[in-house]
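Chemist: got a predicted structure plus its sequence, pasted below:
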Amino acid sequence: MVKTMQWQGKSLTLLDQTKLPLEITTILCHDYRRVGEAIKRLEVRGAPAIGAAAAFAMVLGWQELMDACPKATATTLLPAFEKTKAELIATRPTAVNLAWAVEKIYTLALTLPEESAAAVALTLETLANQIYEDDINVNKRIGINGAALLPKKAKVLTHCNAGALATCGWGTALGVVRQAFVDGKLAMVYADETRPLLQGARLTAWELEEDGIPVTLITDNMAAWTMQTQQLDAVIVGADRIAANGDTANKIGTYGVALAAKHHRIPFYIAAPISTFDFSLADGGHIPIEERDAMEVKQLQGVVTAPQQAKVFNPAFDVTPSDLITGIITEYGVLSAPYVENIKKLQNKLQEED
């Protein structure tokens, strides 16, 4: 299983996902700005992965501030560190894991004003590494919880890429797929190609092929017909932000897949870690939706496919209402309706653990 990122103490190496599947190349990031650029460009992508990458970027940011002001105390570095935090959060607005990880690192720095700047750097690095390792462990628990929902010889449809490439390893939606495969109960994964950037075709199909997991690639507009003709057992997708009522933002096209699944009476599951929940938002109407460059729609890997003057609407995400979601698979178990009540119980449990 290829690594999404690797921390080297003074730099972060990222797998360049914009080059897959044709090239396996990496990007060496020596400062937080380059990590932020990689997040914007989708060189690193997937809510959990960009959260972990941003955590390491915060460490690089603190190291940069120390190098610029060798005699500075931790307290004097905090105002500039807050600006680093704001820059990273602004790179992509929809995935809440990004802000969650960055705030976690920044909040820890706030609790250490009496420490030396060097001591704070080591503590922040330890937390970033913990966020990375925790994500892999969380994904494996999500996989176990999700695989238990599937029948033998399961046929599953997924959208976009919520696998090892979108996380620190194993995956969320594809973590469920991987566990089902390990358990000997997976017959086939149908992967939507996921226009306009083809994360399903370039990443999901490649990732599953690399691991020997059976996969059939389909175009996005084949999903409903595939549901009708291929006897699917479940749809499993990832998430970039989940509101307090269960409404879920995920890669554009997910909402349509959920509607088709509802019509065909196929269970539709979200697989996501607790860090993807935004308890502060009452519903999906408050989730910010990133809109991206029109050229992503008007060309395909450099080949022009539309009139250059054509107007384009290019939201990167859509929101699936909770009444279309059969269950939300987390490391704590599977949440089901009533979502407001059950998500609140989960929030209370997390607060008790803290």
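Modeler: That came through fine.

Chemist: please count neighbours and contacts with C-alpha atoms only from this point.
Modeler: Noted.

Chemist: helices of this structure, start to end?
Modeler: Remark: helices assigned in the chain by DSSP state H are 32-40, 47-68, 74-89, 96-110, 117-147, 173-182, 199, 205-210, 223-229, 254-263, 295-298, 339-353.

Chemist: okay if I get these as JSON lines plus mean neighbour count?
Modeler: Below are these laid out as JSON lines (neighbours: other Cα atoms under 10 Å):
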{"stretch": "helix 32-40", "mean neighbour count": "21"}
{"stretch": "helix 47-68", "mean neighbour count": "26"}
{"stretch": "helix 74-89", "mean neighbour count": "17"}
{"stretch": "helix 96-110", "mean neighbour count": "21"}
{"stretch": "helix 117-147", "mean neighbour count": "20"}
{"stretch": "helix 173-182", "mean neighbour count": "25"}
{"stretch": "helix 199", "mean neighbour count": "24"}
{"stretch": "helix 205-210", "mean neighbour count": "18"}
{"stretch": "helix 223-229", "mean neighbour count": "16"}
{"stretch": "helix 254-263", "mean neighbour count": "20"}
{"stretch": "helix 295-298", "mean neighbour count": "17"}
{"stretch": "helix 339-353", "mean neighbour count": "14"}
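
Chemist: closest to Thr216 out of the ones you listed?
Modeler: helix 205-210 (7.6 Å; Cα to Cα).

Chemist: tell me the helices and strands packed up against the closest one.
Modeler: Contact here means 3 or more Cα pairs under 8 Å, 6 or more residues apart in numbering; DSSP states H and E; on that basis helix 205-210 packs against strand 215-218.

Chemist: at 10 Å instead, please
Modeler: If you count contacts as 3 or more Cα pairs under 10 Å, 6 or more residues apart in numbering; DSSP states H and E, helix 205-210 packs onto helix 173-182, strand 186-192, strand 215-218.

Chemist: the structure to be compared is supplied as follows:
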Amino acid sequence: MDRKDKDLAFMLRYENIAWYEDGKVKILDRRIYPKEIKFVECVDYKDVKQAITDMVTQSAGPYTAAGMGMALAAYQCKDMKLEEQINYLKNASEVISHARPTTVNRMKMITSSCADVGIEALKKGNSAIKAIFQRTIDSLERRYGRMSEVAVNLVNLFPKKGKIMTQCFGETIVGCMGREIKRQNKEIEFYCPETRPYLQGARLTASVLKNQGFKVTVITDNMPAWTIKEKKIDIFTSAADTICMDGNIVNKVGTMQIAICAKHFGIPYFVTGIPDEGKYLENIVIEERDSKEVISCNGIRNTLEGVEGYYPAFDITPPEFVSAVVTDQGIYSPYNLKEYFKTEVEQYY
């Protein structure tokens, strides 16, 4: 099979995201990549859930890990009676999908579908493990394929030669965007805010784009406004953890402030992804992570004992700061996202 991760960076290859094999799931530890290439091994689906919670994998990585975790759950219950296996898979689906509160809606789509195909296989006397594993690979192929279409629409908006600012790590769109820039023969360089405290921009986005042959400059999280002005940035773009139907964009904390700066300096902010049908601002729960993650970085504490931290993992950018939402089906205003669903849309996750 000519897979859709062809020509993408190391960490975007399917096996290097999360992979089930022989009763184990291995997940690339993105908390330390690229300084060190290390995989966390999970022998229980609850280990996979915990790895997602602990941010061993981030961005779209948890979606792959969730599917592989469901294959592991099927392995764990393979010697049980049929009804026990069915209940086991349903319970695993619920547990894994709630690994992080802000993305439960998307995760539930994945784990529920995995449970469904696994249960269907069991009722036919087939392997639930193989069915769920194949469903996860099919999901990856579908997601990479559709994000490749998003990338075409996004890169069409880029100048022939220009400077792009990103935020956090958009996973699939970052790699597909880079591949499409090469295909369109455009000369683009990137500025990546570091994205503390896990430094996904510095370690992950910058690594992928560098691996794919681009000039990349990392800046600290308090530099975007000045950088937009002084370096004459042309476009700000990010993926989104949730694209609400009312145009509100949930993404890694820091996105809103860059969007505000982009509007102030007159450059567009293009959000990439698939709108989340049925999701609105009032449905959003912003995950607040352990404050210890803020007062330390790379395992080194930066404050005196007793100093407190505050870590909302995401923020919400209102639609007035969003120039367009770039999807696989075209480019939409944040105010008319319902148009996206006027044609039948294949399940993305």
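Modeler: Received, thanks. Keep in mind that this is a model prediction, so the values were computed, not measured.

Chemist: ok, which of the helices of structure 1 comes nearest Ile24 of structure 1?
Modeler: Closest approach to Ile24 of structure 1 among those (Cα to Cα): helix 205-210, 11.5 Å.

Chemist: how big is the offset of that closest one relative to structure 2?
Modeler: Mean deviation of helix 205-210 of structure 1 from its aligned counterpart in structure 2 after superposition (mean Cα distance after the TM-score superposition for structure 1): 2.1 Å.

Chemist: centre of the chain to that helix, how far?
Modeler: Put simply, helix 205-210 of structure 1 sits 18 Å off its chain's centre (Cα atoms, centre = their mean, to the nearest Å).

Chemist: please apply the same query to stretch 27-43 of structure 2.
Modeler: Computed by Cα atoms, centre = their mean, the chain-centroid distance of stretch 27-43 of structure 2 equals 16 Å.

Chemist: in structure 1, what stretch matches it?
Modeler: Using TM-score structural alignment, stretch 27-43 of structure 2 corresponds to residues 14-30 of structure 1.

Chemist: can the helices of structure 1 go into JSON lines with extra columns for distance to Pro307 of structure 1?
Modeler: What follows is the helices of structure 1, written out as JSON lines (distance: least, Cα to Cα, whole Å):
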{"stretch": "helix 32-40", "distance to Pro307 of structure 1": "26"}
{"stretch": "helix 47-68", "distance to Pro307 of structure 1": "33"}
{"stretch": "helix 74-89", "distance to Pro307 of structure 1": "34"}
{"stretch": "helix 96-110", "distance to Pro307 of structure 1": "35"}
{"stretch": "helix 117-147", "distance to Pro307 of structure 1": "42"}
{"stretch": "helix 173-182", "distance to Pro307 of structure 1": "36"}
{"stretch": "helix 199", "distance to Pro307 of structure 1": "24"}
{"stretch": "helix 205-210", "distance to Pro307 of structure 1": "30"}
{"stretch": "helix 223-229", "distance to Pro307 of structure 1": "27"}
{"stretch": "helix 254-263", "distance to Pro307 of structure 1": "26"}
{"stretch": "helix 295-298", "distance to Pro307 of structure 1": "7"}
{"stretch": "helix 339-353", "distance to Pro307 of structure 1": "44"}
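
Chemist: of all these, which one comes closest to Thr248 of structure 1?
Modeler: Nearest to Thr248 of structure 1 among those is helix 254-263 (9.1 Å), distances taken as Cα to Cα.

Chemist: what angle separates the closest one from strand 186-192?
Modeler: Counting by axes from the mean of the first three to the mean of the last three Cα atoms, to 10 degrees, helix 254-263 of structure 1 lies at 130 degrees to strand 186-192.

Chemist: helix 254-263 of structure 1 vs structure 2, mean deviation?
Modeler: Mean deviation for helix 254-263 of structure 1: 0.6 Å (mean Cα distance after the TM-score superposition for structure 1).

Chemist: and Leu77 of structure 1, which of the helices and strands packed on helix 205-210 of structure 1 is closest to it?
Modeler: That would be helix 173-182 among those, by Cα to Cα, at 39.4 Å.

Chemist: what about that closest one, how far off from structure 2?
Modeler: Comparison of helix 173-182 of structure 1 with structure 2 after fitting gives an average deviation of 3.3 Å (mean Cα distance after the TM-score superposition for structure 1).

Chemist: for that helix, packing partners?
Modeler: For helix 173-182 of structure 1, the packing partners by 3+ Cα pairs under 10 Å, 6+ apart come out as helix 117-147, strand 154-158, strand 186-192, helix 205-210, strand 234-237, strand 268-271.

Chemist: so can I have CSV of these showing distance to Ala99 of structure 1?
Modeler: Below are those laid out as CSV (distance: least, Cα to Cα, whole Å):
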stretch, distance to Ala99 of structure 1
helix 117-147, 13
strand 154-158, 26
strand 186-192, 28
helix 205-210, 27
strand 234-237, 21
strand 268-271, 19
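
Chemist: among those, which comes closest to Ile39 of structure 1?
Modeler: Short answer: helix 117-147, nearest of these by Cα to Cα, at 16.1 Å.

Chemist: between helix 74-89 and that closest one, find me the angle.
Modeler: 40 degrees.

Chemist: for Ala260 of structure 1, what are its contacts?
Modeler: Residues in contact with Ala260 of structure 1, defined by Cα atoms under 10 Å, 6 or more residues apart in numbering, are Ala223, Ala224, Trp225, Met227, Gln228, Thr254, Ile266, Phe268, Leu324.

Chemist: what's the farthest-apart pair in those residues?
Modeler: The most widely separated members of the contacts of Ala260 of structure 1 are Trp225 and Leu324, with 18.5 Å between them, by Cα to Cα.

Chemist: map Glu133 of structure 1 onto structure 2.
Modeler: Using TM-score structural alignment, Glu133 of structure 1 lines up with Glu141 in structure 2.

Chemist: equivalent analysis for Ala99 of structure 1, please.
Modeler: Checking TM-score structural alignment: Ala99 of structure 1 goes with Lys108.

Chemist: which ones are touching the nearest residue to that match once chain neighbours are set aside?
Modeler: Leaving aside its chain neighbours, Lys108 of structure 2 sits nearest to Ser97 (5.0 Å; criterion: Cα to Cα, 6 or more residues apart in numbering). Residues near Ser97 of structure 2 by Cα under 10 Å, 6+ apart: 49, 52, 62-63, 66-67, 91, 103-112.

Chemist: alignment lookup: Ser97 of structure 2 to structure 1.
Modeler: Matched by TM-score structural alignment, Ser97 of structure 2 corresponds to Ile89 in structure 1.

Chemist: next: Met68 of structure 2.
Modeler: Under the alignment (TM-score structural alignment), Met68 of structure 2 maps onto Phe56 of structure 1.
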